[in-house]
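[1] 3D model of this:
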Amino acid sequence: MNEKKQYEVLKWASLFLEEYHREARVAELLLQHHLGLSRTAFFMNMREAIPEAIHEAFMQDIKEHAETGKPIQHMTGYEEFYGRRYIVDNHVLIPRPETEELVHHVIEAAKETGKTPIHLVDVGTGSGIIAITLALELAGASVSATDISSEALKIAEENARELGAEVAFIQGDFLQPVLNNTETVDIIVSNPPYIAESERESLADTVINFDPELALFAEDNGLAAYKRIIRQAKEILKPGGMLAFEIGYTQGHAIERLITDSFPQASVDIIQDINGKDRIILAKI
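    Here you go, the predicted structure:
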């Protein structure tokens, strides 16, 4: 049996991925997962031999990712978000760094209000990353989260249990479950579907073939979800409350108009992400 050294396997996998125009760093992350090593231990053991069974399983995953675009998160079953590990599968969006930026701004804005307790609702929660992070980062906050997908809510509830977060998960379309409960809230936050159908062809295969379409696409040039949430928000958002959205980088001013049409007194901030693109809207009502 001719076992390969870790560095040899990593080099082969990185070059293989590059041939398929995939990110070479995927090899490092996937091999680290298969070996069950921390990042530090992974780099300290580069000259260690890899057991044949692990080598074969790793190569199979590398080839599948290269040939089909299957996200490595669907192979490992998790993704990191805001310093915590979340379970993900094909029923939920894979957490992205831009959403971490949205959460950061919501946390800062919530703290600035000085209100306690504060009631937040996360609309279209998916894996629960936004709701769970807010529940854990904002002491005493009351957090609810909605999603129309029962499969997504199962993942979100499991993540909340694993991370020890108290979140009330409710199945339903956008804010309708909260309207049914006649609740009023301080902050409504959402990363809704916002991709226009016309943009379908521009999406990477890792997204279009594996992320749930329900969480990606929206009618009205990607604005349909915002229109629905803003309209519903008029019924439950407290005076002095806040709307917080992740947006497509071309949608900022259109969504600003939607908000000010419903809330003429609103103060709307369009915030750019780390790449300098419009990505977040915070509207104080």
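[2] hey, let's count contacts and neighbours off CA atoms from now on
    Will do.
[3] surely I270 and D278 touch.
    Yes. Between I270 and D278 there is a contact at 6.5 Å, judged by CA atoms under 8 Å.
[4] also this sequence, please, to line up against the first:
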Amino acid sequence: MEQSFTTIQEARKWASLFLKEQQREPGVADWLLEHHLNMSYTQLMAYGRDPFPHEKKTAFVADIYKHTETGIPVQHLIGEAEFYGRRFKVNGDVLIPRPETEELVEGVLRFIEKKGLNSEYLKVVDLGTGSGAIACTLSLELDHLDVYATDISSQALETTARNAHQLDAKVKFYQGDFLAPVAGEAIDIIVSNPPYISLAELKELSDTVVRFDPHLALFADDEGLAAYQTIIRQIKSYHLRPMLIAFEIGHRQGEAVKAIIETELPGYHAEVRSDINGYPRMVFAYTKASIKSQR
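    Just a heads-up that it's a prediction; the model follows:
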């Protein structure tokens, strides 16, 4: 396992090439270097000719080998992931927050702004919160929001609580099945990145996802639509009338989720939106009376 590099630049070159040879993402080298050397990417570039600290070499090399051999996410190795400019603790109990979900949050914030509600008291609930990335971000971006977060996993909620405490985000979290723990609340906005992968898609996933992401947060019955069906059924049975329902979806599910909402919740219009890469990855639904204010 001993490697002959002596500078930061040489370590980066060795790790990137090795990762590429092992069919792993070369960029993992930079993430691990930043973590082990406590440097930013800019500092890595600026001080690349500096000697690599001898006392940190063994741990860095070990993490490179561990990632290539097992596929363990680099975020699990360093214990955190970045989301909306903030760092969140992550582990095997929660999904690693992804850039696509930032666009879901941005859509919710844009809705609030367009409605002129930037200073209004609103109750928001994040269903299946996991790391708490969505809930904490909304709370921190607009401090007038009353944010709730639910998850069926007590282990996930422990991570949510740590992140909320670390970031000083005012989030109330409850264990239970989606809306069930807050059934008595009058919710203004519902947002969720629920499990939406069908078991038939298992073979399409990378080993990193299959082996290390919590399956409870990944897979759903009925071709991946079961979670949406449950949430919409709860909205209906609890007689809720949120001004906005915002879902992250699988890129093949847009029309199906739109149909579930508009069939089960008369008076709502659902809009399928694409992410920055052009894939339909979000559904935003609001009452027909408020559609004009969204344009």
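[5] circling back: between I270 and D278 of the first structure, what contacts are shared?
    Both I270 of the first structure and D278 are in contact with G252, where contact means CA atoms under 8 Å, 6 or more residues apart in numbering.
[6] now the helices: where do they sit in the stretch 101-250 of the first structure?
    Assigned by DSSP state H, counting those that start in this stretch, the stretch 101-250 of the first structure shows helices spanning 129-137, 150-163, 176-180, 205-208, 219-222, 224-236.
[7] out of these, indicate the one that is most buried.
    helix 129-137 (a mean of 23; mean count of other CA atoms under 10 Å).
[8] what span of the second structure is that helix aligned with?
    Mapping helix 129-137 of the first structure onto the second structure (TM-score structural alignment) gives residues 133-141.
[9] what are the contacting residues of the matching stretch?
    83-84, 88, 97, 101-102, 105, 109, 125-126, 129, 145-149, 160, 163-164, 167, 169-171.
[10] weed out the non-buried ones from those.
    83-84, 88, 97, 101-102, 105, 109, 125-126, 129, 145-149, 160, 163-164, 169-171 (16 or more other CA atoms under 10 Å).
[11] which residue in the second structure aligns with E157 of the first structure?
    Counting by TM-score structural alignment, E157 of the first structure corresponds to A161 in the second structure.
[12] ditto for R228 of the first structure
    In the second structure, the residue paired with R228 of the first structure is T230, using TM-score structural alignment.
[13] try Y86 of the first structure
    By TM-score structural alignment, Y86 of the first structure lines up with F88.
[14] quick one, what contacts its match?
    F88 of the second structure touches 80-82, 131, 133, 163, counting by CA under 8 Å, 6+ apart.
[15] out of these, who's nearest L240 of the second structure?
    Nearest to L240 of the second structure among the contacts of F88 of the second structure, counting by CA to CA, is A133 at 24.3 Å.
[16] now the strands: where do they sit in the stretch 151-295 of the second structure?
    Under the criterion DSSP state E, counting those that start in this stretch, strands of the stretch 151-295 of the second structure are mapped to 171-175, 189-192, 244-248, 268-274, 280-287.
[17] and these: which comes nearest N38 of the second structure?
    Proximity to N38 of the second structure, assessed across the strands of the stretch 151-295 of the second structure by CA to CA, is greatest for strand 171-175 (29.6 Å).
[18] what is the corresponding segment of the first structure for the closest one?
    Aligning strand 171-175 of the second structure against the first structure (TM-score structural alignment) gives residues 167-171.
[19] ok so, going back, dump the contacts of F88 of the second structure to JSON lines, plus distance to R49 of the second structure.
    Formatted as JSON lines, the contacts of F88 of the second structure follow (distance: CA to CA, whole Å):
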{"residue": "E80", "distance to R49 of the second structure": "28"}
{"residue": "A81", "distance to R49 of the second structure": "28"}
{"residue": "E82", "distance to R49 of the second structure": "27"}
{"residue": "S131", "distance to R49 of the second structure": "37"}
{"residue": "A133", "distance to R49 of the second structure": "37"}
{"residue": "N163", "distance to R49 of the second structure": "36"}
